[in-house]
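Colleague: Next comes the sequence, and after it the predicted model I'd like to discuss.
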Amino acid sequence: MGRMNSTGIVLGTMDFGTRVAPDQAFAVLDAFVAGGGTWLDTANCYSFWNDPAGVGGASERVIGAWLRARPGARDTVRIATKVRQNPLVPHSWPASAEGLSARAIRDGLEESLRRLGTDRVDLLWAHAEDRSVPLAETVGAFGELAAKGTALRVGAANHPAWRVERARALAREQDVEPWSALQLRHSLVQPRPLTPVAEAGHRMLTPDDLDLARTEGLAVWSYSSLMWGAYARADRPLPATYDHPGTSRVLAVLDDVAAELSATRNQVVLAWLARQGIDPIVGASRTAHVEEALAADRLRLADAHLARIAEAR
């Protein structure tokens, strides 16, 4: 797949400042950079559901504190954040979730920059759709921020391919920076067809998304790719929607390939995504998680491995 600016492993920081204490988050960030990692993924809403205050911002504040404590780090890492889902009223989501109006986008990024302590983000995502706002207005606002240099690139998370392509056409009409990256949920195992996942707002990667990315040269990032530890930990079983014969076939092949390559299940999943041109976001709460994930960048799956996995799926 021809794409723009492949990133490799992206560090997911969703739990920083809530479930992951700042000192532990600092250790994870240090290990990620020491291991050659570059991209950090956060959002202005992370993680309001785990924060007693009932609003987001904790993750960005921790990253900002780490940047202040590590002179020169801002020139080493690239930061991606998102606007759209942060509650404007504490403990009131989705009723008060910010939308994608021009004002909401501008205000959202301004607050993110303040928390991060930086003058720009390297990638700004629209975290989810907002069909109450004309798409042209949303596209124009993202384009304005790109023109100002406060968002060096812009992308769409949890949007269907047709909406992304429509937004890109509108960007061409307005002569502004188009969305050039997609972020969607994807992993080796898949839920039962036509069965919705339990996690509100998650949108699964589809063949249409990959076709759009291949045709237009878009970056593709995936989230929840390691299924919250389910590949590695017996105490974290896969959700019920993944309970079908296909999952058993895939896991059996995954174990075989991992044994042949002297790798972990997680590393094979990450390497499989990389072979498709997909950059996985890996959430980490310990340095060992970071080291395992970064080692997957050096793992090479043969075409025969890919064929066996494809047949099982």
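Modeller: Received the coordinates, thanks.

Colleague: contacts, neighbours, all on C-alpha from now
Modeller: OK.

Colleague: next structured bit after the helix or strand hosting Thr81?
Modeller: Taking DSSP states H and E as the criterion, Thr81 maps to strand 78-83. Per DSSP H and E, the first helix or strand lying C-terminal to strand 78-83 is helix 102-116.

Colleague: take a look at this one as well, against the first:
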Amino acid sequence: MLRHYHDYQSGFKNWNQRSHAKNWLLYPQNLGSHLSIDETSLSHGELYTILTNKAAKGGKGSIVAVVAGTKAEKVIEVLRKIPESQRKKVKEITLDMAGNMELIAKRCFPKATRVTDRFHVQKLAAEALQEMRVKHRWDALDAENEAIEHAKSTSTDYQPELLSNGDTIKQLLARSRYVLYKKQKDWTENQKQRAILLFERYADLKKAYELTMSLSHIFEHTNDKLYGLARLAKWHEKVRQSGFKAFNTVARSIQNHYETILNYFDNRSTNASAESFNAKIKAFRSQFRGVRNIEFFLYRLTQLYA
């Protein structure tokens, strides 16, 4: 039944893009003034670069191009099949901080304003905070192993320190993962208690958490590009004063992309539409119970979204 649908009913055999579907798909008619570009995995970690039209809002007409891989040169070659006069009509394109995406957007859409997605910037800070938490957790595990070995060598019982909420130190650090992702106003009572214990013992995590939340606050409560620049500069100075290596890396990344990051404050555009579309692809893939035939999967996908 499925084979009959695949071979005869679906129209797959007569698909005009079938000959090159594994390498690239192009729908110039879906090109709009505001685009998103991102990468996604279809099967077994194989990455594809997908360009989408924001005006379609994740529905029919969303897909502009799908290109196998993430090499800038290859994606540029495919997108340049669209006439330059059409590509010059693109006003804005949102993207992440990857250098290849920046190059693709710059070369293919020269008139478009490039906007680095604020959520990718915030994610870097969140990951820097989690990196510090994980380091403390490994240190706690080492300390616990040493204490256990010492207890064995002295023929004594090892009793881990229990905190007021019932956590051991290593449990506190492990269970604080989601606490550090959330804003303080969204903490549950248990998370509030855990945060107090965590920040009392690890002042650096408290400072790093404040840096992460203050960066989010800048993007959420700033509507002017000049104010945005000033506030990011102040944030950068706080990072420098903190001496946190992981956050210095984040600050340097922001500096290297500050022009396209600041463009966010013009229209508050993000790459959320691309992330949402990636989620739709994953949901579609789960309905297929994986991707056995990439060409047919892409055909079905484009029938829905191109």
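Modeller: It's in. On a predicted model such as this, the values are computed, not experimentally measured, just so you know.

Colleague: Just give the TM-score of the two.
Modeller: After superposition, the two chains reach a TM-score of 0.30 (TM-score structural alignment, normalised by the length of the second structure), with 148 aligned residues with a CA RMSD of 5.9 Å.

Colleague: And the strand holding Thr81 of the first structure, what does it pack against?
Modeller: Contacts defined by 3 or more CA pairs under 8 Å, 6 or more residues apart in numbering; DSSP states H and E place strand 78-83 of the first structure against strand 39-41, helix 102-116, strand 123-126.

Colleague: for these, which one ends up most surrounded?
Modeller: Ranked by mean neighbour count, those are led by strand 123-126 with a mean of 26 (mean count of other CA atoms under 10 Å).

Colleague: Tell me which other helices or strands it touches.
Modeller: Using 3+ CA pairs under 8 Å, 6+ apart: strand 123-126 of the first structure touches strand 78-83, strand 154-157.

Colleague: helices and strands around the helix or strand following it, which ones?
Modeller: Sequence order places helix 135-148 as the next helix or strand after strand 123-126 of the first structure, per DSSP H and E. Helix 135-148 of the first structure makes packing contacts with helix 102-116, helix 161-174 when contacts are defined by 3+ CA pairs under 8 Å, 6+ apart.

Colleague: Mind doing that once more with 10 Å?
Modeller: Secondary-structure packing of helix 135-148 of the first structure (3 or more CA pairs under 10 Å, 6 or more residues apart in numbering; DSSP states H and E): helix 102-116, strand 123-126, strand 154-157, helix 161-174.

Colleague: returning to that earlier point: of all the helices and strands packed on strand 123-126 of the first structure, which one is nearest Phe32 of the first structure?
Modeller: With distances scored as CA to CA, the stretch of those nearest to Phe32 of the first structure is strand 78-83 (12.2 Å).

Colleague: can you tell me the helix or strand for Ala304 of the first structure?
Modeller: Using DSSP H and E, Ala304 of the first structure falls in helix 303-312.

Colleague: Is the residue nearest to Gln191 of the second structure when sequence neighbours are not counted in a helix, a strand, or coil?
Modeller: Spatial nearest neighbour of Gln191 of the second structure, excluding adjacent residues (CA to CA, 6 or more residues apart in numbering): Val179 at 6.0 Å. On the three-state scheme (DSSP: H, G, I helix; E, B strand; the rest coil), Val179 of the second structure is labelled helix.

Colleague: where exactly do the strands run in the second structure?
Modeller: Secondary structure of the second structure (DSSP state E): strands at 24-26, 34-43, 46-53, 63-68, 92-95, 113-116.

Colleague: Please convert those strands to JSON lines, extending it with mean neighbour count and distance to Lys245 of the second structure.
Modeller: Below are these laid out as JSON lines (neighbours: other CA atoms under 10 Å; distance: least, CA to CA, whole Å):
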{"stretch": "strand 24-26", "mean neighbour count": "22", "distance to Lys245 of the second structure": "41"}
{"stretch": "strand 34-43", "mean neighbour count": "21", "distance to Lys245 of the second structure": "28"}
{"stretch": "strand 46-53", "mean neighbour count": "22", "distance to Lys245 of the second structure": "31"}
{"stretch": "strand 63-68", "mean neighbour count": "24", "distance to Lys245 of the second structure": "36"}
{"stretch": "strand 92-95", "mean neighbour count": "25", "distance to Lys245 of the second structure": "26"}
{"stretch": "strand 113-116", "mean neighbour count": "25", "distance to Lys245 of the second structure": "23"}
